[in-house]
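S.K.: sequence first, predicted model second:
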Amino acid sequence: MEAPNRTISIDNFAHGLSSYLEPAQILKVKRAYYYAEQAHLGQFRRSGEAYITHPLEVANILASIHMDHQTLMAAMLHDVIEDCGIGKDAIQQQFGRTVADLVDGVSKLAKIEYETQAEKQAENFQKMALAMAKDLRVVVIKLGDRLHNMRTLGVMPPEKKRRIAKETLEIYSPIAQRLGMNDWRVEFEDQCFKAMHPLRSARLQASLNQVRGNRRSIVEKIQLALEERLQRQQIEGLVIGREKHLYSIYSKMRSKHKSFKEIMDVFAFRIIVDEIDTCYRTLGVIHNLYKPIPGEFKDYIAIPKVNGYQSLHTVVIGKHGVPIEVQIRTKEMDELASSGVAAHWLYKANEIDSSAVANFDRANRWIKRLMEIKQHTNTSLEFVENVKIDLFKDEVYIFTPKGAIIELPTGSTAVDFAYAVHTDVGNSCVACRINDRPAPLSQRLESGQKIKIITSERSQPNPSWLNFVVTAKARSAIRHYLKNQRHTESLELGKRMIERALSHADYDFAELKEEQLQLLLQHTNVETVDDLFEAIGLGKVNAATAIQALAPEAQVEGGAPITIDRADGVLISFARCCCPIPGDPIIGHLSADKGIVVHRTNCNNVRDLRSKKENISDTHWAHTIDGEFMAEIRVEVLSERGIIATLATRLASTGTSIERIQVDERDAEHSVINLTISVENRLHLANIMRKVRTMSSVEKIYRVRNHKRSR
């Protein structure tokens, strides 16, 4: 979509505002313009135009979607803080606090030297997100600013064009989509396509121009048929043929591996009617006229998209097998689809439309979610990475047990659902039921499913969840929890280890004097006692080495005794080479950055580790232990048809689950099946093996002592 190459005057602009703003409001907008004009005096754009043309054009873009007068004033002033050295206080004195806050929110960060362009982009976006939380109009102004910049990219060097277009495609276009501003999203995508791939864009545009003439007669015939059938049923509706935009065609050609002709063979129409009831009546009429394609109907009126978009979608087969896409919606829904969250202000001046308010509320919920993600991320780059995950996903719609709808990205799991309900629910979830049946937490969810999350006060996030969660909220919350938990556990573990080391040297840590503590800190090159505990707990500093400043001759033959009371500690992990389970004799090895790694005492890998006695800790199981542990068993069987299914059924009856299975054929009649299963303890494992041993085709079953994988 190419914008007209013209520059408007302030008088023409002000005249256009009279269609929806009061005279007093228009005067305030003009005053903001003259203030900005004076501030930018002597500044010029790369094209040679006076700089004031840019803020005026941005305000004009915002006026086209009927934004309120304060937003237009902020648009006029949006660059004066950064480019003219005028402070926020000065703007507040002249135009009030609201306008000053909007201008400050849109202004880029002060010119700090960042290490990378990505870091600069991330910092700017993070500031914008924080400002959005205070007033959503900030992002609308920022989108209008970026839209005008994209329209005037022509004078930029090619490399800068590509960089700006890439950033727009990665962040601004998805934000426009999330806020329901579809017209802007389409223009963003087409302008970015043109800047990033000028030759492809030009060739595709030429092909599109060529087929338009050939398609016109078919489009007119289908449109006439639709209009006649609606009139016959006494339904008043506007039928419009929809043009696919360039970037959409290009994306479908690439993602679906289709030719230009295949994509252009589908004809698209939009039908706009007066009321919601009429939408459903119209759908029935269309399905009577043409046969619908099964599975292609979507009801976004009953369940709107996450950005508030509402419409009925169907695909039917017309005459001669021509596929026809039809969207059916009301006039208000159509305006919302174009303007999205901006429609909240469009309707605000008159009677507030409920769907516009609902759309506005959805946008605010999304921004609230952004702030939750912000709390759980350490850097702006990590924040932007997580936000991109949220922006680019399509949605599935999941029901809570009480019938409420939760919108999640496609590919979400029960853990994503749990965190969407509440962070505490996610942190304490242990299991789930999908449509009233037990299911794995990692199972991908589908629209329409009902999910119940089972929680436990003693549960905590499992690091393995990071392998399958897709929502930014779940990912950032799990990382945040694990990081804090790792810190807490390392402090506790490190304290126990240094106390034990000191006791061997006849010192009591609780009775150490301040100068003795300082001696320990200097010797280990850390600043605080907590830093010392954490370094020892993480295995970065050896406890025996740490106390040598106080007791140079001390000989420590082991770390602090460790008690294992659960399967999912952050700093206590279980060696994959020998898979220890409750009941096994065990030993702990302190590994740098991993904490304690637990092995079976007869593990082959422990022989090498025992040489460094100071890194070995006495380790034992608590009387009661929570969680499931992995055990590896090997089953030698006669090769029979269906043996794997029979074995899986037998294992399921013992209350275990199979985590991994591998089958090796020994010869034509015999196979060896290697299984990794979840067990509670040695007794549970013995019962499982006893049940499997009674199968007629099983010749031998035994537990694997040492797996070939390294520790």
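M.R.: That came through, no problem.
S.K.: okay, CA-based contacts and neighbour counts for the rest of this
M.R.: Fine.
S.K.: distance between the ends of stretch 35-51?
M.R.: End-to-end distance for stretch 35-51: 13 Å, by C-alpha to C-alpha, to the nearest Å.
S.K.: swap that for stretch 233-243, sorry
M.R.: Terminal-residue distance, stretch 233-243 (C-alpha to C-alpha): 27 Å.
S.K.: in it, what counts as buried?
M.R.: Using 16 or more other C-alpha atoms under 10 Å as the test for burial, stretch 233-243 gives 235, 237-241.
S.K.: and the comparison structure, right after this:
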Amino acid sequence: MIRQYELVERVKAYDPSADEDLLNRAYVFSMKAHGSQTRASGDPYFSHPLEVAGILTTLKLDTATIVTALLHDTVEDTVATLEDLERLFGKEIARLVDGVTKLSRLEMHSEQAKQAENFRKLVLAMSEDIRVLLVKLADRLHNMRTLHHLKKPEKRRRIARETLEIYAPLAERIGMHQVKDELEDLAFAELNPEARDSILAQLARLRSEGEDRVLRIIDELTRIMHDDGLPGVQVTGREKTPYSIWRKLQLKNVSFEQLSDIMAFRVVVDTVGECYQALGIIHSRYPVVPGRFKDYISTPKPNGYKSIHTGVIGPERNRIEVQIRTRDMHEVSELGVAAHWAYKQGQPRQGAREYRWLRELLDILEHAQKPEEFLEHTKLELFQDQVFCFTPKGDLIALPRGATPVDFAYAVHSEVGDHCVGAKINGRMLPLRTQLQNGDQVEVITSKAQSPVPGWERFVVTGKARARIRKFLRTQQRAQYIELGRAILQRQFRQEGYDFTEKALEGVVKIFQQPSADDLMAAVGSGLHSGREVFHAVFPGHKPQAQTAPREFDERAATLVKPKPKAKGKEAPLPIRGLIPGMAVHYARCCHPLPGDRIVGIITTGKGVTIHTIDCETLESFNDTPERWIDVAWDVGETADDHVGRINLVVANEPGSLGTLSTVIGKNGGNITNLKITNRNTDFFELLIDIDVKDAKHLTNIMAALRATPVINSVDRARGR
């Protein structure tokens, strides 16, 4: 545990003007406040805030941030209050501690609701002062380092998932790659230890086989730089992390050995001009790998990252990735916002709204209906794989991979997205569902008469676009429900011999826990309450007339845009939106659609609807009959049975390979239901395997685990069989 004087010395080493008295008082206050509290490991609880402060000293952060780290759990876990902190340490530190403090005393309906509300509070706090996020990331980093002390596996997995989905992307967004890499690796070790161990074993093997080769490559790159006039260059080699390799295996249909950028070589120089000089030296000496060149100096990433990346057939004919940057760029690439923190120059910032991604989160927060929806959209917004596109004026827009012109339009401005009617991509008019590629120039065409279309929600991938579309649809749907509810109540009142007036509802809105008469009519229109219930609340003494069951619900069901049929007996509701209740549904055997895939329905006379993936080759045969197409999507809110995912797989023909294959699938929650050998030779077997999985992501995880297995040569989803 760091001693009091050691902490002060660490801060004074990089900031001689640090307030030593303030640091000492915070140290003593936190130690006394936490008293005899202990952590799951058995260590004194005070060791945690002390370690968090220690992490932040390695980033050379200001005194107020270090003090906040020491005090960050006092309000949440001790009897100390924000008023105490403000009186003893000032308003600034009390505000920072409040931003980091969880809303632990809130009564929430679920763990997810609590997580969502806490994250909403964090976003608001860090929008005012980014130091809140720095403390939170250091707090999460130390908690992940000690995660193994928690006894409940489900709690460990929940914390690890939250880290992977939220905190690691947040660290990436502010350029703190060291923190991001460690958070991802610690979460990966908890969530998928078998895959991580497999990748580590293969890395160790490559390291033992190629350690001399790496040193020879570094020596040769250094020599050619010196020979061509760059004597001050520094060349190093860096392995990719196990998690980043795992993501590559998920996204690409390649084996572990086929990954070309497991080892990246960094060339660090003094100036920007020398970066391009080094690039010229490398390209003049070695063949370039097409499609592997990226210039993040002329076009920096949104988090400030600058570097030149290039792929070449380098020394000894090895295919390598080379990253070229200045020393300043290297510091920013590792520490991000902490590397050029304005507080160190005595220029305090009022907020962090200059970060575009943070402004996007605030915009999502404004349009989301509830905290859980905000959290869902935020995870979309923080998705790490990005494409970089340009406006006609040359402005850079960063979007998640798979984004469409509608996502681009909403990224430019919410109003542009709302009124988008078409898009020119690189000068060509293309459909709005077209997926954008790196370097595309996008011109959005708008019309004042246009408004968001329900179908857009099927293909947009950014949280901002989805939140805005959903808000518009909720508003539109609410208006429809109000009109429908009014019609139901008018008929109910007329049947009982009364004239309906909205004023009559004002006296009973509180009974139904509705804010206004419009809200009550919307509740009736949506089926939450019946017209008969409302009538009897308005006229409690009225005796109902003897009559047959009202047709109200039949008429309402026929009028509603989205009726929700109830399951009968043991029959579960179909997890697909956009279908007429009772319609027969089949899943196409040519493409085996899974929840998470983009899908389309094809009407077949006498058979109902067949569901295909949007990229299924069979769909070409229906191009001439557009009237048979139905716009459908998976309903993520429904729980569905297992679905069949089909994969093609090439496995080494050696003893135990089939056993290894089935073990990997089983450990990742899959169940083999059918296996067929389609080709065999002395070295390899080609297999066609059906696996019961929950959704497309589940199948992707299984495929990635298989790709990380030495006996597996290749894996991909089967199509057209």
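M.R.: Yep, it's here. It should be emphasised that the depicted structure is a prediction, and the values quoted were computed from it without experimental measurement.
S.K.: that older thread, inside strands: which ones of the buried residues of stretch 233-243 of structure 1?
M.R.: 238-241 (DSSP state E).
S.K.: re earlier: distance to L391 of structure 1 for the buried residues of stretch 233-243 of structure 1 - can I get that in CSV?
M.R.: Below are the buried residues of stretch 233-243 of structure 1 laid out as CSV (distance: C-alpha to C-alpha, whole Å):
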residue, distance to L391 of structure 1
I235, 38
G237, 34
L238, 32
V239, 31
I240, 29
G241, 29
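S.K.: what residues does the closest residue to E236 of structure 1 other than its chain neighbours make contact with?
M.R.: Once flanking residues are discounted, E236 of structure 1 sits nearest to V273: 6.4 Å by C-alpha to C-alpha, 6 or more residues apart in numbering. For V273 of structure 1, the contact set (C-alpha atoms under 8 Å, 6 or more residues apart in numbering) comprises 235-238, 279, 328-331.
S.K.: now name the helix or strand holding R500 of structure 1.
M.R.: helix 472-504 (DSSP states H and E).
S.K.: show me what that helix is packed against.
M.R.: Where contact means 3 or more C-alpha pairs under 8 Å, 6 or more residues apart in numbering; DSSP states H and E, helix 472-504 of structure 1 is packed against helix 354-375, helix 380-392, helix 414-421, helix 423-428, helix 529-537, helix 543-546, strand 559-566.
S.K.: closest to S251 of structure 1 out of those?
M.R.: Among those, helix 380-392 comes nearest to S251 of structure 1, with 13.9 Å by C-alpha to C-alpha.
S.K.: by how many degrees do the closest one and helix 354-375 diverge?
M.R.: 150 degrees (axes from the mean of the first three to the mean of the last three C-alpha atoms, to 10 degrees).
S.K.: which residue numbers in structure 2 go with helix 380-392 of structure 1?
M.R.: Alignment of helix 380-392 of structure 1 against structure 2: residues 371-383, by TM-score structural alignment.
S.K.: contacting residues around that stretch?
M.R.: 112-113, 116-117, 119-120, 165-166, 169-170, 173, 357, 360-361, 364-365, 368, 400, 461-464, 466-467.
S.K.: swap in stretch 135-144 of structure 2?
M.R.: 48-49, 51-53, 55-56, 65, 68-69, 100, 160, 163, 167, 171, 179, 182-183, 186-187.
S.K.: let's see it at 6 Å
M.R.: Here stretch 135-144 of structure 2 makes contact (C-alpha atoms under 6 Å, 6 or more residues apart in numbering) with 52, 69.
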